[in-house]
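Asker: What follows is a predicted structure for the sequence shown.
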Amino acid sequence: MTHSPTVLIADDHPLVLKGLHDFLIEKKHKVQWTAKHGREAMTLIKAHEPDIAILDIQMPHMTGIEIAQNIQELSLKTKVILITFEKSPSIYLKSREANVYGYILKEFALDEIEKCLERVYQCLSYFSKDLLPLIEIDESIDMLDRLTHSERNILKQLASNKSAKEIADEISISVRTVEKHKSSIRQKLNLDSKSATLYLFAYSHLKFL
């Protein structure tokens, strides 16, 4: 890189803020700004456009995700890393929609922050390994977009472990049509031909159908 990336840290817990600041300074990172709440962080980001903003998700006045959304709307160059205790799929999805580059859990922050920064410096994303189940769910949700409305409806019926005949009777189509839909679903979702595999996928993703 042609310059040492500039960093802002924002957290409403003074000990966390100081601990992370001192750790990164000791590791020779260029931490130039700190903020104690979201509004202060957003003001500093708009004024200085740091390369990286390390933000607590839950802060007074403005959350880390709201700041990330504002950065996106304003087309600022600052890349966001979120630190949090949250392992919520909905928060993960919101952070992804807001173009967040990094998402690390506070209990692992000092262990992971340097690797996270290194990745983000290279315009690559980094997410805590404990978030992998959320990422896998998210990727599966993306895969569901490949299905037609009829195929999603069939998959929803399969989540109740219904037979092809029961599904055919319920939605007034032929058993052959149900089987054709099932075959298409397997192909689009890269699932094997075992009936249990399709049922387990449908059951575990029912709330997204």
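Answerer: That came through fine.
Asker: contacts, neighbours, all on C-alpha from now
Answerer: Noted.
Asker: Give the burial count for Ser204, as a bare number.
Answerer: 11 (other C-alpha atoms under 10 Å).
Asker: what's the answer for Lys115, then?
Answerer: Count around Lys115 with other C-alpha under 10 Å applied: 12.
Asker: what about the helices in this protein?
Answerer: For the chain, the helices defined by DSSP state H cover 14-26, 38-48, 64-74, 89-97, 109-121, 132-144, 149-158, 164-171, 175-189, 195-204.
Asker: ok, now how distant is the residue lying closest to Pro60 once chain neighbours are set aside from Asp11?
Answerer: Distance criterion C-alpha to C-alpha, 6 or more residues apart in numbering; nearest residue to Pro60, sequence neighbours excluded, is His37 at 5.5 Å. Distance, His37 to Asp11, using C-alpha to C-alpha, to the nearest Å: 6 Å.
Asker: Can you tell me how far Leu93 is from Gln32?
Answerer: 29 Å.
Asker: Tell me which of the helices of the chain sits nearest to Pro5.
Answerer: helix 109-121 (7.2 Å; C-alpha to C-alpha).
Asker: could you give the angle of that closest one to helix 14-26?
Answerer: Angle between the axes of helix 109-121 and helix 14-26 is 60 degrees (criterion: axes from the mean of the first three to the mean of the last three C-alpha atoms, to 10 degrees).
Asker: Can you mark which positions in helix 109-121 are buried?
Answerer: For helix 109-121, a neighbour-count test (16 or more other C-alpha atoms under 10 Å) marks 109, 112-113, 116-117, 120-121 as buried.
Asker: if I look at the residue nearest the centre of the chain, how far off is Met143?
Answerer: Centroid-nearest residue in the chain: Tyr92, 3.4 Å away (criterion: C-alpha atoms, centre = their mean). To Met143, Tyr92 is 17 Å away according to C-alpha to C-alpha.
Asker: this is the other structure I want to compare:
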Amino acid sequence: MNIVIAEDQGMLRGALGMLLGMEEDMEVVGQAEDGEQALRMVRTLTPDLCLLDIEMPRMTGLEVAETLRKEGHPCKIVILTTFSRTGYFQRAMQAGVSGYLLKDAPIEELAAALRTVMAGKRAISPELSVSLWEKTNPLSERERSVLSLLADGKSVNEIAGTLYLSGGTVRNYISEILQKLDAKNRIDAVAIATGNGWLD
């Protein structure tokens, strides 16, 4: 299988490339240091599989995965991350990724997981608890939009103007958000949602 690796930490990227390249049935055809470069490589090199870090400059791994899915690209996507946040995991699943693996797994486990993915199955790190599947984002799409604008420092009136809502409706959304997240105030709500990866 031909693989593109996208990882912004040079040492880890090089180590992964070398170790996976030693597997008889794997060839690393490209290594990207940010999301935009990864997207270009996948489009140009058409690998069988792309191994994506989540947090990268320019585009996150999740944004790359979502873009490739919208384009209908056949490349299989595996997320390799240190983050077990619920929101990240859910977005990855919605983007149609085939694997969600933790970086500290032994290379043998990683190689086995990639073979599982190439066989048409999904591979999820066993360390990722079942709670990741069960714990869902309590916020609606509109509530996420309101909270994202709050996180950007927008006032109620500015949010109302942006989303074509009345100020009263925005305040109702904020009240609902605080209740759902059990947050003390707006700043607390932003922190809770961000920490769980629930903000777009």
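Answerer: Here it is on my side, so go on. In this text the structure is predicted, and so the values were computed from the model without any measurement.
Asker: care to give me the TM-score?
Answerer: Aligned and superposed, the two chains score 0.64 in TM-score terms (TM-score structural alignment, normalised by the length of structure 2); 135 aligned residues with a C-alpha RMSD of 1.3 Å.
Asker: Trace the residue nearest to the centre of structure 1 over to structure 2, please.
Answerer: Taking TM-score structural alignment, Tyr92 of structure 1 has Phe89 as its aligned residue in structure 2.
Asker: was I right about that match contacting Leu132?
Answerer: Yes. Counting by C-alpha atoms under 8 Å, Leu132 is a contact partner of Phe89 of structure 2 at 7.0 Å.
Asker: burial count for the residue nearest to Ser150 of structure 1 when sequence neighbours are not counted?
Answerer: Leaving aside its sequence neighbours, Ser150 of structure 1 sits nearest to His181 (C-alpha to C-alpha, 6+ apart; 7.9 Å). Per other C-alpha under 10 Å, the neighbour tally for His181 of structure 1 reads 20.
Asker: Now check structure 2 for the residue matching His181 of structure 1.
Answerer: Looks like His181 of structure 1 stays unaligned there (TM-score structural alignment).
Asker: show me what contacts His181 of structure 1?
Answerer: 150-151, 154 (C-alpha atoms under 8 Å, 6 or more residues apart in numbering).
Asker: and if you look at Ala38 of structure 2?
Answerer: 4-6, 31-32, 64.
Asker: rerun at 7 Å
Answerer: The contact partners of Ala38 of structure 2, taken as C-alpha atoms under 7 Å, 6 or more residues apart in numbering, are 6, 32.
Asker: for stretch 60-76 of structure 2, the distance to its chain's centre please.
Answerer: Computed by C-alpha atoms, centre = their mean, to the nearest Å, the chain-centroid distance of stretch 60-76 of structure 2 equals 11 Å.
Asker: Now do it: which range of structure 1 does it align onto?
Answerer: Against structure 1, stretch 60-76 of structure 2 falls on residues 63-79 (TM-score structural alignment).
Asker: what's in contact with the matching stretch?
Answerer: Contacts of stretch 63-79 of structure 1 (C-alpha under 7 Å, 6+ apart): 38, 42, 49-53, 55-58, 80, 82, 95, 98, 100-101.
Asker: Most distant residue from the centre of structure 2?
Answerer: Most peripheral residue of structure 2 (C-alpha atoms, centre = their mean): Gly168, 33.5 Å.
Asker: The helix or strand that residue falls within maps to which residues in structure 1?
Answerer: Per DSSP states H and E: Gly168 of structure 2 is located in helix 167-181. Against structure 1, there is no aligned range for helix 167-181 of structure 2 (TM-score structural alignment).
Asker: follow-up on the earlier one: and His37 and Asp11 of structure 1? Which one has more around it.
Answerer: Remark: of His37 of structure 1 and Asp11, Asp11 carries more neighbours, 27 against 21, as counted by other C-alpha under 10 Å.
Asker: aligned partner of the more buried one in structure 2?
Answerer: Under TM-score structural alignment, Asp11 of structure 1 pairs with Glu7 in structure 2.
Asker: quick one: contacts for its match?
Answerer: Glu7 of structure 2 touches 13, 32-34, 52-53, 56, counting by C-alpha under 7 Å, 6+ apart.
Asker: Give me the buried positions along stretch 158-176 of structure 2.
Answerer: So, applying 16+ other C-alpha under 10 Å, buried residues of stretch 158-176 of structure 2: 158-160, 167, 170-171, 173-174.
Asker: thought Thr6 of structure 1 was touching Lys30?
Answerer: Yes. Applying C-alpha atoms under 7 Å, one finds Thr6 of structure 1 in contact with Lys30, separated by 5.2 Å.
Asker: quick one: what's aligned to Thr34 of structure 1 in structure 2?
Answerer: Thr34 of structure 1 maps onto Gln31 in structure 2, by TM-score structural alignment.
Asker: Please read the previous query as pertaining to Pro50 of structure 1.
Answerer: In structure 2, Pro50 of structure 1 lands on Pro47 (TM-score structural alignment).
Asker: burial of that match, as a residue count?
Answerer: 20.
Asker: what about the nearest residue to it once chain neighbours are set aside, distance to Ala15 of structure 2?
Answerer: If the residues on either side of it in the chain are set aside, Pro47 of structure 2 comes closest to Asn2, at 5.0 Å by C-alpha to C-alpha, 6+ apart. Separation of Asn2 of structure 2 from Ala15 of structure 2 (C-alpha to C-alpha): 17 Å.
Asker: Same drill for those two, tell me which one is more crowded.
Answerer: Asn2 (17 against 11).
Asker: Distance of that one relative to Ala38 of structure 2?
Answerer: 14 Å.
Asker: give me the number of residues near Gly120 of structure 2?
Answerer: Applying other C-alpha under 10 Å, I find that Gly120 of structure 2 has 10 neighbouring residues.
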